[in-house]
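Asker: Quick one: sequence plus predicted model below, questions after.
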Amino acid sequence: MKKFSFSLEKVLEIKKQIIENLKAELSSLNSELTATELEIRGLKAKYSEVETEFNEKSSVVISVGEMSYYKMYMSGILKKIELKEEEKANLVKKIEDKRQEIISKNIEISSFEKLKEKELEKYNSALLKNEELFIEEFVSNKTISAGYYV
């Protein structure tokens, strides 16, 4: 009997490669998210620093020009924080979508692997039946040929 081969093996291999690529993309998105979160923390720290500096100068004496400079600078930092928060939200959504895609591909792969197992079981049972038939024929031929020589 010929060697077992799963007819959809190439499809299974391609799906496994796709899932590896998806995992790499997910890893990349997670790295982007971490970098964005670090940027947000840095911007918040910078804002706090500038706000403290502004409050210290305001308690003493500050010119109108300096005051408007600080207000614009802090407003700019807040705008950057807002943009980074939006970027973070988009990344979180992309990550969740990628996770769902990976889950669905895992389900597909699992179904292909179960199909492969079933085909292998059928192949093994057919192989076992062929071996049993061969043994039966061998034994019956031995007994028949032994009867002729008696």
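Answerer: Perfect, I can see it now.
Asker: C-alpha only now, for contacts and for neighbours.
Answerer: OK.
Asker: which residue packs closest to the residue nearest to the spatial centre of the chain, ignoring adjacent ones?
Answerer: For the chain, the residue nearest the mean C-alpha position is Lys23 (3.1 Å; C-alpha atoms, centre = their mean). Excluding the flanking residues, the one nearest Lys23 by C-alpha to C-alpha, 6 or more residues apart in numbering is Ile102, at 7.3 Å.
Asker: Next one: that neighbour relative to Ile109, how far apart?
Answerer: Distance of Ile102 to Ile109, computed by C-alpha to C-alpha, to the nearest Å: 10 Å.
Asker: One more to weigh against that first structure:
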Amino acid sequence: MKKFQFSLGRMLNFQQQNLQKEKNLMGQMMEEKRGYERQRERMTSQLEDIHAEMDEEIRKGTTIFQIRAFTIMIENGKLQLEGIKRKLQILEAEIERQREVVVEASREVTKLEKLRDKKLEEYRYAEAKEQENTVSEHVSGKFVRESVS
């Protein structure tokens, strides 16, 4: 009997490569998200520091010019923080869409793998049946030869 060969092997290979590509893309998106989260944390920390410094300067007594400078820095920081938050929201939506793509690609690979396993099982059954027939023919032939002699 000829060696087992899955007729959709190339398709399975293609789907596996596609799944890996989609997983890699999702990993890049997750890393980008972590970068934005780190930026958000740094910006939040900087805003807290500016607030603390401004409060300290106000307690000591400062000029309106310095208070205005702190206020501008805080407003600018808040705008940057809002921009980061919007980018995070957009990226989270993209990640969710990519997650769906990965799940669908995974389903395709799983379907083909199950089909391959089923075909391999059928092949092994046919191979066992063929071996059984060969042994049966051999025994029958030997029995006939011994009967004739």
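Answerer: Nice, thanks for sending it over. What you see is a predicted model; the values in this text were computed from it and never measured.
Asker: How close are the two chains, by TM-score?
Answerer: Once superposed, chain against chain, the TM-score is 0.91 (TM-score structural alignment, normalised by the length of the second structure); 149 aligned residues with a C-alpha RMSD of 1.5 Å.
Asker: So the residue nearest to Lys23 of the first structure: helix, strand or coil?
Answerer: Three-state assignment for Ile102 of the first structure (DSSP: H, G, I helix; E, B strand; the rest coil): helix.
Asker: What's it aligned with over in the second structure?
Answerer: Using TM-score structural alignment, the equivalent of Ile102 of the first structure in the second structure is Val102.
Asker: so how far is Met1 of the second structure from that match?
Answerer: From Val102 of the second structure to Met1 of the second structure the distance is 38 Å (C-alpha to C-alpha).
Asker: So between those two, which is more surrounded?
Answerer: Set Val102 of the second structure next to Met1 and count neighbours by other C-alpha atoms under 10 Å: Val102 wins out with 21 against 8.
Asker: Strands of the second structure, start to end?
Answerer: Taking DSSP state E, the second structure contains no strands at all.
Asker: burial measure for Gln20 of the second structure, as a count.
Answerer: Around Gln20 of the second structure there are 15 residues (other C-alpha under 10 Å).
Asker: Kindly report the same for the one 10 residues further on.
Answerer: A count of neighbours around Met30 of the second structure, defined by other C-alpha under 10 Å, yields 15.
Asker: same deal with the one 5 residues further on?
Answerer: Here the neighbour count serves as a burial measure; for Gly35 of the second structure (other C-alpha under 10 Å) it reads 13.
Asker: Alignment lookup: it to the first structure.
Answerer: Under TM-score structural alignment, Gly35 of the second structure pairs with Ala35 in the first structure.
Asker: From Lys23 of the first structure, how far off is that match?
Answerer: Ala35 of the first structure is 18 Å from Lys23 of the first structure, by C-alpha to C-alpha.
Asker: And Ile107 of the first structure, by the same measure?
Answerer: For Ile107 of the first structure, the distance to Lys23 of the first structure - C-alpha to C-alpha - is 15 Å.
Asker: List of residues touching stretch 138-149 of the second structure?
Answerer: Counting by C-alpha atoms under 8 Å, 6 or more residues apart in numbering, stretch 138-149 of the second structure makes contact with no residue outside itself.
Asker: I should have written stretch 15-26 of the second structure there, sorry.
Answerer: 95, 98-99, 101-102, 105-106, 108-109.
Asker: Please list all residues in contact with the spatially closest residue to Leu78 of the first structure that is not a sequence neighbour.
Answerer: Leaving aside its sequence neighbours, Leu78 of the first structure sits nearest to Tyr47 (C-alpha to C-alpha, 6+ apart; 7.5 Å). For Tyr47 of the first structure, the contact set (C-alpha under 8 Å, 6+ apart) comprises 74, 77-78.
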